[in-house]
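Chemist: sharing a model that was predicted from the sequence below.
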Amino acid sequence: MQTNLNIQPLFDTEIEVLCPATVANLVCGFDILGMALQDPSDRIRMRLSKEPGIRIQHTDEYKLPTEPAQNVAGAALLDLLQAIPEPVGIEISITKEIKPGSGLGSSAASAAGAVVGANYLLGKPFSDEDLVRFAMAGEKVASGVKHADNITPCILGGVTLIRSIFPLDIIGLSAPPLQVTVVHPQIEVRTSDARQILRKEVLLKDAIRQWGNIAGLVAGFLKEDYELIGRSLEDVIIEPVRSILIPGFDEVKQRSKAAGALGGGISGSGPSIFMLSKEAATANSIAEIMKQVYTQLGIESKVYVTSINSKGCEVRITG
């Protein structure tokens, strides 16, 4: 944490923060790898107040809590405000386009966007790592666990590796141009529930295979080796357990790879499924396959054809 903070509050400024969806885990990198997406994004409007306290409003249909300690954005802001020497108030209005429980980093978008916006309004006294730490308090409200695989790419953009949480050690990874196709079946898989079904112990042979895939995926990104990326998008520990919660998962994955996808899997804790492709035409073909699978299952779905967001949360002055 920074010391001797230089706080310069912008009381007469209103901002809007665009907070991108994220894909956590990237198949084999449970809790350590994440990627920001161009679409969808939440929007948060914020301003400072001379009246201390956090006041939260939602302008969407999800009826999320507005009590700061029970709201992911509020919890993150409470953590941030404890680190500044002078009391200020924050007024925040959240419009969620990333559906809660989608597996696309909905809670991370709210928590990350809130602290990025607050940092801007306070004169940017905090580092990116500070902001990740504050936002992790919001993730604890959402899932009961402080994890950063969604938070970090949401704040920093691109693909990120969290080598360690305590102490926090974040590495930004370069990546080749990639098309990302995501399907969100309109069912909910709660992150806390998806964590509870995981095995507490794994076989050494499975761990070794998983370590090889993580290393291969990171190397594939850095070397811009599409074939290596594809070979490394394999999970022998988490996906076999969590995929049973997602109808149509196996069919989506098999048909997408047959259509030319490099690979993919569960986005975060699900139910969304993502696939990476080298070409836009392939990504669009996969989108049609995803729609067909869920139409045949009688499950409503939303499909995105997007790409990697290299910027992360963006602040725009609105007033």
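Modeler: Structure received. Numbering: from 1, shown residues only.

Chemist: could you use CA atoms for every contact and neighbour count after this?
Modeler: Fine.

Chemist: which parts of the longest helix anywhere in the chain are buried?
Modeler: For the chain, the helix with the greatest residue count under DSSP state H is helix 204-223. Neighbour counts over helix 204-223 (16 or more other CA atoms under 10 Å) mark Arg209, Gln210, Asn213, Ile214, Gly216, Leu217, Val218, Ala219, Gly220, Phe221 as buried.

Chemist: test my guess that the fifth one contacts Ser232.
Modeler: The one in question is Gly216. Yes: in this structure Gly216 lies within contact range of Ser232 using CA atoms under 8 Å: 5.5 Å.

Chemist: against Ala73, how distant is Glu91?
Modeler: Look at Glu91 and Ala73: by CA to CA, to the nearest Å, they are 11 Å apart.

Chemist: before we move on, what about Pro52?
Modeler: 16 Å.

Chemist: these two: who's more crowded?
Modeler: Of the pair Pro52 and Ala73, Ala73 is the one with more neighbours under other CA atoms under 10 Å, namely 31 against 14.

Chemist: quick one: that one and Gly230, what's the gap?
Modeler: Applying CA to CA to Ala73 and Gly230 gives a distance of 35 Å.

Chemist: same question for Leu198.
Modeler: Counting by CA to CA - Leu198 and Gly230 are separated by 25 Å.

Chemist: please say which of the two ends up with more neighbours.
Modeler: Using other CA under 10 Å, the more surrounded residue of Leu198 and Gly230 is Gly230, with 20 against 15.

Chemist: distance of the more buried one relative to Ala219?
Modeler: 12 Å.

Chemist: which residues sit against stretch 129-136?
Modeler: Here stretch 129-136 makes contact (CA atoms under 8 Å, 6 or more residues apart in numbering) with 1-2, 73, 75-77, 79-80, 108, 111-112, 115-116, 146-148, 151-152, 155, 168, 170.

Chemist: is there a quick ChimeraX command that grabs whichever of those residues are buried?
Modeler: Here is the ChimeraX command that selects the buried residues among the contacts of stretch 129-136 (16+ other CA under 10 Å):
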select :73,75,76,77,79,80,108,111,112,115,116,146,147,148,151,152,155,170
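
Chemist: list the ones among the contacts of stretch 129-136 that fall in helices.
Modeler: Going by DSSP H, the helices hold 73, 75-77, 79-80, 108, 111-112, 115-116, 151-152, 155 from the contacts of stretch 129-136.

Chemist: comparison target below:
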Amino acid sequence: MKQVTAFAPATVANVSCGFDILGFAIDELGDRVRINLSDNGELKVKEITGDDGRLPVEVDKNTCSVAIQAMLDALGIKQGMDIHLYKGLPLGSGMGSSAASAAAALVAANELLGKPFEKKDLVPFAMEAERIACGAAHADNVAPSILGGFVLIRGYDPLDVVKLPVPDGLYCTLVHPHLELKTADSRSVLRQRISLKESVVQSGNIAGLIAGLFQSDFELISRSLKDVIAEPSRALLIPGFYELREAIRSIGALGSGISGSGPTIFILSKGKDIALKASQESEKVFEKIGLGVDIYVSEVNDRGAYLQTP
């Protein structure tokens, strides 16, 4: 086999209370990477489309090549590969754009090398790409993009990734305002210290959300979608955030929050009908403030990254 194409989905990270430790995958929306083996022993980023020429092609700066190089280093081998990246996700969107590129590249490269790694073992290599992209080797985007489903990062030293159950009928509405918010900028506004009271509140919400997923308790999920650490600072960077939260209360949505570092907002709902109503309410909010949006409605994608047939 000389050529493989893989797809990796968009993700929602943090999920309100789960800063840097929770994430889940979205259906259909994501990035594609095609890789061709070469005989020159070098990694090369040959083509990038969908980024308006903004992403780097240098192998030590592009998330696809950085992730693959980390995998090759772990194997102790050299292998030439030509990388073709097809961006389906907007940059700086809060939908795991850099993570999806790295995840797709790793799944494709792993296949070409004869599958030396299981899917879960690819996560640390994708984290190295995140370090290059945003300055922090976090896994709450790359883990769900690779593995699919709802994922808990229980710990980083050593890395401990746990897949969580997803209740039937849990839908997500993603609202992407037409503005870019770089992860590094969004992280820069975070407080470095929190109070004991805030820690207790946040811990209770994380535990409640995870318990709600296990028990398919939508009311518990709804009560737990509260972030007292990152959201208060980051929401100020996202026009329409609080207006949207107020608008979806009357339609029965479970709750909303910032997807990753923003500006995308996620809304969780029980059932597709409410998720579609949430999308309609979102359109009204952003039309009123004069800001364009893209809206996606999806179930949680349990498949993760996968190979695509030519």
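Modeler: Received, thanks. Quick caveat, the model's predicted, so the values are computed rather than measured.

Chemist: coming back round to it: with distance to Gln186 of the first structure added, can I get the buried residues of helix 204-223 of the first structure in JSON lines?
Modeler: As requested, these are exported to JSON lines (distance: CA to CA, whole Å):
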{"residue": "Arg209", "distance to Gln186 of the first structure": "33"}
{"residue": "Gln210", "distance to Gln186 of the first structure": "30"}
{"residue": "Asn213", "distance to Gln186 of the first structure": "30"}
{"residue": "Ile214", "distance to Gln186 of the first structure": "30"}
{"residue": "Gly216", "distance to Gln186 of the first structure": "33"}
{"residue": "Leu217", "distance to Gln186 of the first structure": "29"}
{"residue": "Val218", "distance to Gln186 of the first structure": "31"}
{"residue": "Ala219", "distance to Gln186 of the first structure": "34"}
{"residue": "Gly220", "distance to Gln186 of the first structure": "32"}
{"residue": "Phe221", "distance to Gln186 of the first structure": "31"}
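
Chemist: of those residues, closest to Pro247 of the first structure?
Modeler: Nearest to Pro247 of the first structure out of the buried residues of helix 204-223 of the first structure is Gln210 (CA to CA; 24.5 Å).

Chemist: which position in the second structure pairs with Leu33 of the first structure?
Modeler: Using TM-score structural alignment, the partner of Leu33 of the first structure in the second structure is Leu22.

Chemist: isn't its match right up against His138?
Modeler: No: if you go by CA under 8 Å, Leu22 of the second structure and His138 don't touch, sitting 10.5 Å apart.

Chemist: residues in the first structure aligned with stretch 244-261 of the second structure?
Modeler: With TM-score structural alignment as the criterion, stretch 244-261 of the second structure aligns to 252-269.

Chemist: for the matching stretch, buried residues please.
Modeler: Of the residues in stretch 252-269 of the first structure, those buried (16+ other CA under 10 Å) are 252-253, 256-257, 260-269.

Chemist: not counting its own residues, what contacts that stretch?
Modeler: 23-27, 103-105, 189-191, 194-195, 226-227, 229-231, 233, 239, 242-243, 272-278, 282-283, 285-286, 289-290, 293.

Chemist: again with stretch 186-197 of the second structure
Modeler: Ile229, Ala230, Ser233, Arg234, Ser261, Gly262.

Chemist: number of residues surrounding the alignment partner in the first structure of the third one?
Modeler: In other words, Ser233 of the second structure. With TM-score structural alignment as the criterion, the equivalent of Ser233 of the second structure in the first structure is Val241. Using other CA under 10 Å, Val241 of the first structure has 13 neighbouring residues.

Chemist: contacts only, for Val241 of the first structure.
Modeler: Contacts of Val241 of the first structure by CA under 8 Å, 6+ apart are Ile197, Leu198.

Chemist: aligned partner of Glu118 of the second structure in the first structure?
Modeler: Using TM-score structural alignment, Glu118 of the second structure lines up with Ser127 in the first structure.

Chemist: tell me the counterpart of Leu203 of the first structure in the second structure.
Modeler: In the second structure, Leu203 of the first structure lands on Ser195 (TM-score structural alignment).

Chemist: if I look at that match, how far off is Ser188 of the second structure?
Modeler: In terms of CA to CA, Ser195 of the second structure sits 19 Å off from Ser188 of the second structure.

Chemist: those two: who's more crowded?
Modeler: Using other CA under 10 Å as the criterion, Ser195 of the second structure and Ser188 rank with Ser188 on top: 12 against 8.

Chemist: all strands of the stretch 101-250 of the second structure, in order?
Modeler: Along the stretch 101-250 of the second structure, counting by DSSP state E, counting those that start in this stretch, strands occupy 150-156, 159-164, 170-177.

Chemist: in CSV: the ones you listed, plus distance to Ile48 of the second structure.
Modeler: Formatted as CSV, the strands of the stretch 101-250 of the second structure follow (distance: least, CA to CA, whole Å):
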stretch, distance to Ile48 of the second structure
strand 150-156, 29
strand 159-164, 31
strand 170-177, 22
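
Chemist: count of neighbours near Ala230 of the second structure?
Modeler: 20.

Chemist: ok, the nearest residue to it once chain neighbours are set aside to Ile265 of the second structure distance?
Modeler: Spatial nearest neighbour of Ala230 of the second structure, chain neighbours left out: Leu190 (6.1 Å); criterion: CA to CA, 6 or more residues apart in numbering. For Leu190 of the second structure, the distance to Ile265 of the second structure equals 18 Å [CA to CA].
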